[in-house]
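S.K.: one predicted model, sequence on top.
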Amino acid sequence: MTENSLHALLSDVKNGEIEIAHAIEQLKHLPFEDLGYAKIDHHREIRTGYPEVIFCPGKTIPQIRGIIESILVKKNNILASRASEEIYEAVKDLAPNIEYYPEARSIFIQQVEIRKSRAKVLVVSGGTSDIPVAEEAVVTAEKLGCTVERLYDVGVAGIHRLLANKHRIDEAQVVIAVAGMEGALASVVGGLSDKPVIAVPTSIGYGANFGGLAALLAMLNSCASGVGVVNIDNGFGAGFLASTIIRQIELNAK
């Protein structure tokens, strides 16, 4: 339940348009609903501005279906991350407008209009191999209301590709830099831009990359100021963080 829908419900009760018993039925699962295997935080959007997101790994398909069904009743938008094709096939009957983004491994069901921001997020990837993580960031930020642009395969091995697109970095309000190997992209972008840069190390790389640890440590030790780092392959976290920054920019612009 969103703050707007809660306000509308209480207004209807006040105006005598719905009965108190009907309102109680809608409110009885706030602030959370206990399904036994999960406690669905229906109050989260009221507190944070965003509804709860479903992290699929480790959950059974019946559990994922139950969580989706619970959120559907509350008329919130639903985003499920790290969802396989198998999971999508098993839940796609739950809503006629369900969307699946295979590269991002994300499922989305829209029940509330998404108002796109005027401020922009630019998602930059070092290589083509980093695109799945970059796409997770893109889909997350878009579904949370951001206007998002992509700039892919502009890693430092051919830095002229990045420099040729510096105007796109300048036009963005937040930049997400996604890179594996040695993870140098985030430092370069941070040195070129006066905007917040969210660095996402990926697990792409050869043996001594240690599954993304090399890129993570490089980004954490960046000599460029204004660079923040999320966990390895955490495109979702980067997209979510970018959306909170954009949201504050838009609120302060009013």
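M.R.: Looks like it arrived, so ask away. Numbers count the residues shown, from 1 in each chain.
S.K.: use CA for all of it now, contacts and neighbours both
M.R.: Fine.
S.K.: find the nearest non-adjacent residue to the residue nearest to the spatial centre of the chain, please.
M.R.: Taking Cα atoms, centre = their mean, the centroid of the chain lies closest to Thr140, which sits 2.6 Å from it. Distances taken as Cα to Cα, 6 or more residues apart in numbering put Gly239 closest to Thr140, at 5.2 Å, once the chain neighbours are dropped.
S.K.: what's the separation between that neighbour and Leu79?
M.R.: 12 Å (Cα to Cα, to the nearest Å).
S.K.: the helix or strand where Thr244 lies: which residues count as buried?
M.R.: Assessed by DSSP states H and E, Thr244 sits inside helix 235-253. Within helix 235-253, the residues scored as buried using 16 or more other Cα atoms under 10 Å are 235-247.
S.K.: in a markdown table, list those residues along with distance to Glu149.
M.R.: As requested, these are arranged in a markdown table below (distance: Cα to Cα, whole Å):
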| residue | distance to Glu149 |
| --- | --- |
| Gly235 | 15 |
| Phe236 | 16 |
| Gly237 | 17 |
| Ala238 | 14 |
| Gly239 | 12 |
| Phe240 | 15 |
| Leu241 | 16 |
| Ala242 | 13 |
| Ser243 | 13 |
| Thr244 | 17 |
| Ile245 | 16 |
| Ile246 | 14 |
| Arg247 | 17 |
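S.K.: use this one as the comparison:
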Amino acid sequence: MAVKHDILSVLQEVRDGTLSPEDALLRLKLAPFEDLGYAKVDYHRAVRQGVPEVIYGQSKTTEQIRGILESMRRRGCINILVTRIGPDVAEALKEQFPLRYEPLARLAVALPEPVQSRGSIVVATGGTSDMSVAEEAAITAEVLGNSVTRLYDVGVAGLHRLLSNLEPLMSARAVVAVAGMEGALASVVGGLVDCPVIAVPTSVGYGASLGGLSALLSMLNSCASGTSVVNIDNGFGAGFLASRINQMESAES
């Protein structure tokens, strides 16, 4: 990331004696964020977390997203995730930035660049109706540098569909289990694999599913050890967490 290179350059100048420690401290103090009035863009996110700030697009205007992206482009950021935006916003952003838009996930990757993929993450869904949330998770993980295998429509109503995919499940470093209705997929997967399972309840289901609340409570009460739960429809959060788990494993191996 360009921000990391900026900090390294400052440290090298101090080492070489071309920059005083006091001036270096001032430069670093000025570096962490830029105040755009409507947003404070966090340039040090990549330094702290290894990933540039992600833009949550819902409820932001197109102009606000444009301003944030432009400020990040000036600092050399690439592969910026813009979540929860519609195709009209994506088309408007494409006029100013290179941008890949994924309509099913309602997610865009601004200033896209190739990334080296590693490890193994599986994203599984109970049904086809869960795919939009699953794609948000899968694409997030891919942009962050992870290899992702998709297993869609493998829910408990036809358990043989899941059991026919044991090989990718058993070799995964993390599994994202996305399901609505009663959310049983996460417990089943959690009972099969030896890696962390990230359960994502979706708002898919009939009346008593209560907009995903039934799946959320089922997943929170899972008896399968090693299963954690993110919020309803939070594919992004699941993909990000799976990436952390996978890349910690990669760093140790």
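M.R.: That came in fine, so what should we check first? On a predicted model such as this, the values are computed, not experimentally measured, just so you know.
S.K.: list the TM-score for the superposed pair.
M.R.: The TM-score (TM-score structural alignment, normalised by the length of the second structure) is 0.90; 247 aligned residues with a Cα RMSD of 2.3 Å.
S.K.: now for Gly239 and Leu79 of the first structure: what residues contact both?
M.R.: Thr140 (Cα atoms under 8 Å, 6 or more residues apart in numbering).
S.K.: Val200 of the first structure: what secondary structure?
M.R.: strand (DSSP: H, G, I helix; E, B strand; the rest coil).
S.K.: skipping adjacent residues, who's closest to it in space?
M.R.: Val178 (4.6 Å).
S.K.: wait, the one you found sits on Thr202?
M.R.: Yes: using Cα atoms under 8 Å, Val178 of the first structure makes contact with Thr202 at a distance of 6.9 Å.
S.K.: so what sits against both of these two?
M.R.: Asp130, Val133.
S.K.: list the contacts of the helix holding Thr244 of the first structure.
M.R.: Contact with helix 235-253 of the first structure is made by 81, 117-121, 133-141, 144-146, 173-174, 176, 198-200, 230-231, as judged by Cα under 8 Å, 6+ apart.
S.K.: in helices, which of those residues fall?
M.R.: Val133, Ala134, Glu135, Glu136, Ala137, Val138, Val139, Thr140, Ala141 (DSSP state H).
S.K.: which single one of the residues you listed is nearest to Leu30 of the first structure?
M.R.: Within these, proximity to Leu30 of the first structure (Cα to Cα) peaks at Thr140, which comes in at 25.1 Å.
S.K.: who's in contact with the closest one?
M.R.: Leu79, Phe236, Gly239, Phe240.
S.K.: which contacts among the residues you listed does the second structure share?
M.R.: Checking the contacts of Thr140 of the first structure against the second structure (both residues aligned by TM-score structural alignment, their matches' Cα atoms under 8 Å), the contacts still present are Leu79, Phe236, Gly239, Phe240.
S.K.: and these, which two are furthest apart?
M.R.: Across those (Cα to Cα), the longest gap, 12.4 Å, separates Leu79 and Gly239.
S.K.: what do we get in the first structure for Lys94 of the second structure?
M.R.: Counting by TM-score structural alignment, Lys94 of the second structure corresponds to Lys92 in the first structure.
S.K.: for its match, helix, strand, or coil?
M.R.: helix.
S.K.: for Leu8 of the second structure, same thing?
M.R.: Under three-state DSSP, Leu8 of the second structure comes out as helix.
S.K.: mind checking what it lines up with in the first structure?
M.R.: By TM-score structural alignment, Leu8 of the second structure lines up with His7.
S.K.: so which residues of the second structure form helices?
M.R.: Under DSSP H, the second structure gives helices at 2-16, 21-30, 45-49, 62-74, 87-94, 131-143, 159-163, 166-171, 185-190, 213-220, 235-252.
S.K.: follow-up on the earlier one: now do the same contact list for the residue nearest to Val200 of the first structure.
M.R.: Contacts of Val178 of the first structure (Cα under 8 Å, 6+ apart): 123-126, 130, 133-134, 185-186, 199-202.
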